[in-house]
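Undergrad: Structure of the sequence below:
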Amino acid sequence: MGHLPATWCVPVVRADFRDDGVWERLTDEIVSPTREGFRAHVEFVEDRELSGLDGTAIAAGYPRAYPHRYRHPVVFVVDAVTVSLPEHPLLVVNLNESDETGPFRALPRQIQAIENNLSIANMDFFEFARAADPDGVFRGF
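TA: Model prediction:
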């Protein structure tokens, strides 16, 4: 595990395959522009090797190897928790080797803000993680 495909944009990895309808709705919501016209620059990939693993195991499977091994500082994961909870919070995994901040979850409509700001180094991963609600879900600032 820990293999990410070489993508031009930040990957959103599908790790739960029980509900194609939820996956389709999530992909649509993630790439829909914000009211201000901003878009998430992501690529959707499927990884059946992650199926059945919990968020802790998935996050641990991606070594912190950005910028040397990975092109992007973060990966978003649609796992069993994402699919099963009403808000569908994605797992947000830190790939940056110089930042020890652990994963958190984010609502689909927040993926754009996280991706855009991390990709241009406008904000750091820990700023989003620290802004997560007590339940560990980032719902915005």
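Undergrad: use CA for all of it now, contacts and neighbours both
TA: Fine.
Undergrad: need the longest helix for this structure.
TA: When the chain is parsed with DSSP state H, its longest helix is helix 20-31.
Undergrad: secondary structure class for the spatially most central residue of the chain?
TA: The centroid of the chain falls nearest to Phe76 when counting by CA atoms, centre = their mean (1.6 Å). Per DSSP: H, G, I helix; E, B strand; the rest coil, the local secondary structure of Phe76 is strand.
Undergrad: One more, please, to line up against the first structure:
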Amino acid sequence: MPHPLPQGPDVTCPVIRTDFTDSVGWLRVIEALEAPVAVKDAYDGPGSGPNPENADHADWFTSAIDYVTPVNDVHYEGIAAADVTALAPAAHELGYGHLYLADAQTFASPGLPLLGIDIDPEQERVAAFRIPAHAVSAIETNEELGNMFFAEYREYEWQPGDLVVASRETAVWQAYRDLQ
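TA: Presented below is the predicted three-dimensional model:
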């Protein structure tokens, strides 16, 4: 019998590691989830919008780690999308309506595309889809605010430049960490 999905008062939206052959890959995923990320607005002209070198812009950034729970448990090794949906029946009480899997494909790709799985019992579920790890911050923020539902991102095509990522060397990284 498969291990039950993560649940409990400290579990938000899980990011479940399913491949245990690449420890460095998992650390890269965690780093991506911890990074402050801002969405570049289509209306931002050159030189405008979120700037990771300007500490005053720290409040434009969010970190996915504020919304997700990394799960590094060997019990989930090899779990697939079909297993997840089978473990989350329509009337589940998990406290989250979707989750992410960090699998071999995630670790093998530069953008660390997590497998997003919709398990929302209130909506018609959409098929699993890939999401760049840095985009999780934008998805979870919009979900929290009610701007977009997780399933709506299935058709979204992330473009280079959609996201502004503040690396460890930037003023925003430091300012954002000071806000925590």
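Undergrad: Next, the TM-score between them, please.
TA: The TM-score (TM-score structural alignment, normalised by the length of structure 1) is 0.79; 134 aligned residues with a CA RMSD of 2.4 Å.
Undergrad: and the helix or strand following the longest helix of structure 1, which residues are buried?
TA: Sequence order places strand 42-46 as the next helix or strand after helix 20-31 of structure 1, per DSSP states H and E. Neighbour-count burial for strand 42-46 of structure 1, with 16 or more other CA atoms under 10 Å as criterion, is recorded at Val42, Glu46.
Undergrad: One more: stretch 6-25 of structure 1?
TA: Val10, Pro11, Val12, Val13, Arg14, Ala15, Asp16, Phe17, Val22, Trp23.
Undergrad: likewise stretch 147-164 of structure 2?
TA: Neighbour counts over stretch 147-164 of structure 2 (16+ other CA under 10 Å) mark Phe149, Phe150, Ala151, Tyr153, Arg154, Leu163, Val164 as buried.
Undergrad: do stretch 116-135 of structure 2 as well
TA: Buried positions in stretch 116-135 of structure 2, judged by neighbour count with 16+ other CA under 10 Å: 116-121, 125-126, 128-135.
Undergrad: tell me the two of those residues that are most distant?
TA: Pro121 and His134 (26.1 Å; CA to CA).
Undergrad: Which parts of structure 1 are helices?
TA: Secondary structure of structure 1 (DSSP H): helices at 20-31, 55-61, 80-84, 111-119, 125-130.
Undergrad: Including distance to Arg139 of structure 1, could these go into TSV?
TA: Listed next are these as TSV, based on distance: least, CA to CA, whole Å:
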stretch	distance to Arg139 of structure 1
helix 20-31	14
helix 55-61	18
helix 80-84	14
helix 111-119	10
helix 125-130	10
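Undergrad: mind checking which of the ones you listed is nearest Phe38 of structure 1?
TA: It is, among those and with distance given as CA to CA, helix 111-119, at 7.3 Å.
Undergrad: according to the alignment, the closest one goes to what range in structure 2?
TA: Counting by TM-score structural alignment, helix 111-119 of structure 1 falls onto residues 136-144 of structure 2.
Undergrad: mean deviation of the matching stretch from structure 1?
TA: If you overlay the two and look at stretch 136-144 of structure 2, the average distance to its match in structure 1 is 1.4 Å (mean CA distance after the TM-score superposition for structure 1).
Undergrad: Can you give me the buried ones in that stretch?
TA: Buried-residue list, stretch 136-144 of structure 2, by 16+ other CA under 10 Å: Val136, Ser137, Ala138, Ile139, Glu140, Thr141, Glu143.
Undergrad: In a markdown table, list these along with distance to Tyr176 of structure 2.
TA: Putting the buried residues of stretch 136-144 of structure 2 into a markdown table (distance: CA to CA, whole Å) gives the following:
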| residue | distance to Tyr176 of structure 2 |
| --- | --- |
| Val136 | 17 |
| Ser137 | 14 |
| Ala138 | 16 |
| Ile139 | 19 |
| Glu140 | 17 |
| Thr141 | 16 |
| Glu143 | 21 |
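Undergrad: Out of those residues, the closest to Gly111 of structure 2 would be?
TA: Of all the buried residues of stretch 136-144 of structure 2, the one with the least separation from Gly111 of structure 2 (CA to CA) is Val136, at 11.7 Å.
Undergrad: Please tell me how far the residue nearest to that closest one when sequence neighbours are not counted sits from Glu124 of structure 2.
TA: Closest residue in space to Val136 of structure 2, ignoring its immediate chain neighbours: Ala64 at 5.7 Å, by CA to CA, 6 or more residues apart in numbering. Per CA to CA, to the nearest Å, Ala64 of structure 2 is found 25 Å from Glu124 of structure 2.
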